[in-house]
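>>> Structure for this input, please:
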Amino acid sequence: MKNTIAFKTPLMAAILLSASAAWADVKPTDVWGDWKSQLSGYGYDISAQETMSGGDLEISDLKMNITLPEDEGTVDVMLSGLKFRDNGDGTVSVQFPAIMPIDMHVEAKNENPVDIKVNYTTTGLTMVVSGTPESMTTTFSAASMGLALADVMEGGNTVDMGDASFSLTNISGNSSTGGTDIKTRKQDFRAESLFYVIDMANPDNAADKVMLKGQMNGLSSNFAAAMPEGVDFQDMAAALAAGFSADGTFTYQGGQSEFAFSGDGDSASGNGSSKSGQFAVQMNADTLGYSFESTGAQMTMQVPDLPFPVEWAMEKAGFAMDMPAAKTEDPQDFRFSVTLGDFTISDMIWGMFDPAGQLPRDPATIAIDMAGKAKMLTNIFDPAEMETIGEAAPGELHALEVKDLTVRAVGAELTGKGAFTFDNSDLESFDGMPRPEGVLNLALSGGNALLDKLVAMGFIPEDQAMGTRMMIGMFAVPGDGPDSLKSTIEVNDQGHVMANGQRLK
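Coordinates of the predicted model:
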């Protein structure tokens, strides 16, 4: 049953990503043919009863079958009630019933067959397709659209899982398709709000429960993809080599949620919110990239072991990664960054380990931004290749630049910048690591004051603090201000490691 959710997405994408262009003629059979082409591109085998009435086309008994990866079973999706109406002006209107049941039959290896019924609902939906059979554009809008779990049966027996649904309000957008051997698909989508509810219990143990509900506001997304004819997504390496690519961005302007779960004697509940968020993905034959950013996040959580709620907030959280997507002949660019900015916790949590308030409680930040060059020695999307390398690294590091390193907390701050190149022919100088050459500049402020406070609080014995200061003195020199230190760590072309000109290795 865990595999079925992924197969709803291609269906919904096909419903929204059908296409048209408003200055030529398109017929209902053209639109339906494009939908079938898209579904086939996602790996579905399709059969349906197609009935013409005048110039209109009605689809009933639509069945889509797909095989799960690694021969784990099959999924059948059945629905009826699609109508493609010829408007008489070169455009086609697509009509759905207000409530359209979607039936899924899942037969996974070594598991009982599962039947799932989901109701797809729409209110005030209009969808108009125009253009030519080769290049179509769809314009759509709706007061609401949603999916709700209706029934679940396992091995012929009804299973009471609970409720699961999501709905969108005030939707609008457009999508387009074009191309021949490689189809191009683009979509622009907006919605006022997304509401979601998951309230389920383990049918074999009612004490195991999970509840999640909330909403997101001001949603928008942009998506573009190139789909080669006959692409097989179970072989992603071949799909990328054939020209498959995807580039999309999703944003929202605030959201709230609440949750509760229990199981194995544990339980927790809470609520959270955020001001905005963004997720982006890029995938093609050369590059794989992900990025995520959230602002103004807050969370309150109640756990059994504490008599008070756990509260935290973070003004900014971000992650970004870009890397080569396939085996490369020469070193290629990569990037990695993480930001946890202005993190705060409640005074009650501070009071557990600092009741006297000796430590500064300013917002804490951890941020690192790195870029460099790496040579990929294997194709990470090819499972057979990945198995052959065993525990070896899938690539070689050739250059690394630390653009920014910041760790700021409890009154101290560590910053750094630097750059290194790596000689992969020398794996002996640094015990199996390619020999680096370059410079890293570090600066620390507030370190001694923090050590003094930790000693006064009893967290660190005085002798250990003195040992820490002596060790820091080996690597650092006084900085430009009070209670500040700086250090220049250099590795030269002979593999010598030096700190502020003093050789350490």
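>>> From now on I want contacts and neighbour counts done on CA atoms only, so please keep to that.
Noted.
>>> Can you give me the distance of the nearest residue to residue 114 once chain neighbours are set aside to residue 77?
The shortest distance from residue 114 to any non-neighbouring residue, by CA to CA, 6 or more residues apart in numbering, is to residue 154 (4.4 Å). As judged by CA to CA, to the nearest Å, residue 154 and residue 77 stand 16 Å apart.
>>> Look at those two and report which has more neighbours.
Comparing residue 154 with residue 77 by other CA atoms under 10 Å, the one with more neighbours is residue 77, at 23 against 16.
>>> three-state assignment of residue 387?
helix (DSSP: H, G, I helix; E, B strand; the rest coil).
>>> And for it, the neighbour number?
Residue 387 has 9 nearby residues by other CA under 10 Å.
>>> Now do stretch 94-102: distance from first to last residue.
One end of stretch 94-102 sits 17 Å from the other (CA to CA).
>>> Now show me the structure for the sequence below, then we'll compare the two:
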Amino acid sequence: MQLFNRKRHIMNTKYSMGGGALFAALLTSTASFADVTPQEVWDVYKGYMTSYGYTLEADESTSDGVLTISGLSMTMALPEESGELTLSMGDFGFLDQGDGSVLVTLPSVMPINIHVTPTDDEVGDMKLELATSEFSMVASGTIDDMNFATSIGDMSFTLKELVSGGEVMIQATAAINAHKVVSNSTVKSGDLRSFVNDLTIGKFDYSINVTDPDSASEFMMRGETVDLKMASATSIP
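Down below sits the predicted model:
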């Protein structure tokens, strides 16, 4: 039995201007394009994931200024027509803050499921749990030039269950933890969709331990780093 074929299948404005009518005209015209709505933020997210090759399906509902996304499923083809991968997540939302910005809301614990259907190997499933504390993500700007300011006190990904060929792999543990996360991202739309991100993590650690019950072979990896800083820029047609 192979484990997902590991070798192949293992992210106010303030205006101070005097002059009555001029100020009012500038403020009104600026507000018309400087505000973003929950639907626009969700649309930007969908467009970003679609540009990476994902096909998205989800239920959308709006109540009291909150757009709630439930049943999100994202599917993409694996390289060389070798199958497909489907990622599904728990509910999350977009809250209109009334100042032109949108607060992205997550539950403190969110389930994430990954389903892999390779054409030449066993079907695999991975159940993960994303836990966060002091989570804040605020979207602002315009639909064509949107900024995401994010801060997280603590964040962890934990492997809850691993299934290969219908059999639960009990000899597998994995955890990834990040502390004091601060991220500033910009997504711009045009002829190219560009993504620029600056990320700092106070502390990052991980622990992975997997044993193949058939061969008794074991894979272990642990690590830790502090004061991690990353900057990235990507453009996609």
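>>> hang on, the earlier thing: which position in the second structure aligns with the residue nearest to residue 114 of the first structure?
By TM-score structural alignment, residue 154 of the first structure lines up with residue 164 in the second structure.
>>> Could you measure from residue 61 of the second structure over to residue 71 of the second structure?
Remark: distance between residue 61 of the second structure and residue 71 of the second structure (CA to CA) = 11 Å.
>>> out of the two, which sits in the more crowded spot?
Just comparing residue 61 of the second structure and residue 71: by other CA under 10 Å the higher neighbour count belongs to residue 71, 14 against 10.
>>> aligned partner of the more buried one in the first structure?
In the first structure, the residue matched to residue 71 of the second structure (TM-score structural alignment) is residue 61.
>>> In three-state terms, label its match for me.
Three-state call for residue 61 of the first structure (three-state DSSP): strand.
>>> Quick check: the gap between it and residue 490 of the first structure.
70 Å.
>>> just to revisit the earlier point, isn't the residue nearest to residue 114 of the first structure up against residue 112?
Yes - between residue 154 of the first structure and residue 112 a contact is recorded at 6.2 Å, counting by CA atoms under 8 Å.
>>> Could I get the full set of helices for the second structure?
6-9, 20-34, 38-51 (DSSP state H).
>>> What span of the first structure is the last one aligned with?
Helix 38-51 of the second structure corresponds to residues 28-41 of the first structure when matched by TM-score structural alignment.
>>> For the matching stretch, give me the average deviation versus the second structure.
Once superposed with the second structure, the aligned residues differ from stretch 28-41 of the first structure by a mean of 0.6 Å; criterion: mean CA distance after the TM-score superposition for the first structure.
>>> can you pull the buried residues of that stretch?
Within stretch 28-41 of the first structure, the residues scored as buried using 16 or more other CA atoms under 10 Å are 28-32, 34-41.
>>> And stretch 123-138 of the second structure, by the same measure?
123-133, 135-138.
>>> And for stretch 340-357 of the first structure?
340, 341, 342, 343, 344, 345, 349.
>>> want to try TSV for those residues, with secondary structure and distance to residue 499 of the first structure as columns?
TSV is the format used below for these (DSSP: H, G, I helix; E, B strand; the rest coil; distance: CA to CA, whole Å):
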residue	secondary structure	distance to residue 499 of the first structure
340	strand	29
341	strand	30
342	strand	31
343	strand	32
344	strand	34
345	strand	36
349	helix	39
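>>> Now distance to residue 183 of the first structure too, for those, in CSV please.
Output for those, formatted as CSV (distance: CA to CA, whole Å):
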residue, distance to residue 183 of the first structure
340, 40
341, 41
342, 44
343, 45
344, 48
345, 50
349, 55
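>>> can you tell me which two in the buried residues of stretch 28-41 of the first structure are farthest apart?
Maximum pairwise distance in the buried residues of stretch 28-41 of the first structure, criterion CA to CA, is 20.0 Å, between 28 and 41.
>>> Nearest residue to residue 416 of the first structure in space, please, no chain neighbours.
residue 442 (4.3 Å).
>>> Next: residue 29 of the first structure.
residue 57 (7.0 Å).
>>> Contact partners for the one you found?
28, 29, 50, 51, 83, 84, 85 (CA atoms under 8 Å, 6 or more residues apart in numbering).
>>> Minimum distance to residue 160 of the second structure: which of the helices of the second structure has it?
helix 6-9 (17.8 Å).
>>> for the closest one, packing partners?
With contacts taken as 3 or more CA pairs under 8 Å, 6 or more residues apart in numbering; DSSP states H and E, helix 6-9 of the second structure sits against no other helix or strand.
>>> chain center to it, what's the gap?
Centroid separation between helix 6-9 of the second structure and its chain, computed with CA atoms, centre = their mean, to the nearest Å, is 22 Å.
>>> List the contacts of that helix.
Outside helix 6-9 of the second structure, not a single residue reaches it (CA under 8 Å, 6+ apart).
>>> Same check on stretch 151-170 of the second structure?
1-4, 122-137, 172-183.
>>> Relative to residue 104 of the first structure, how far out is residue 154 of the first structure?
12 Å.
>>> Which neighbours do those two have in common?
residue 115.
>>> Tell me, how many residues neighbour residue 88 of the first structure?
Neighbours of residue 88 of the first structure under the rule other CA under 10 Å: 11.
>>> Matching it against the second structure, which residue comes up?
Match for residue 88 of the first structure (TM-score structural alignment): residue 98.
>>> Kind regards, and thank you for your time.
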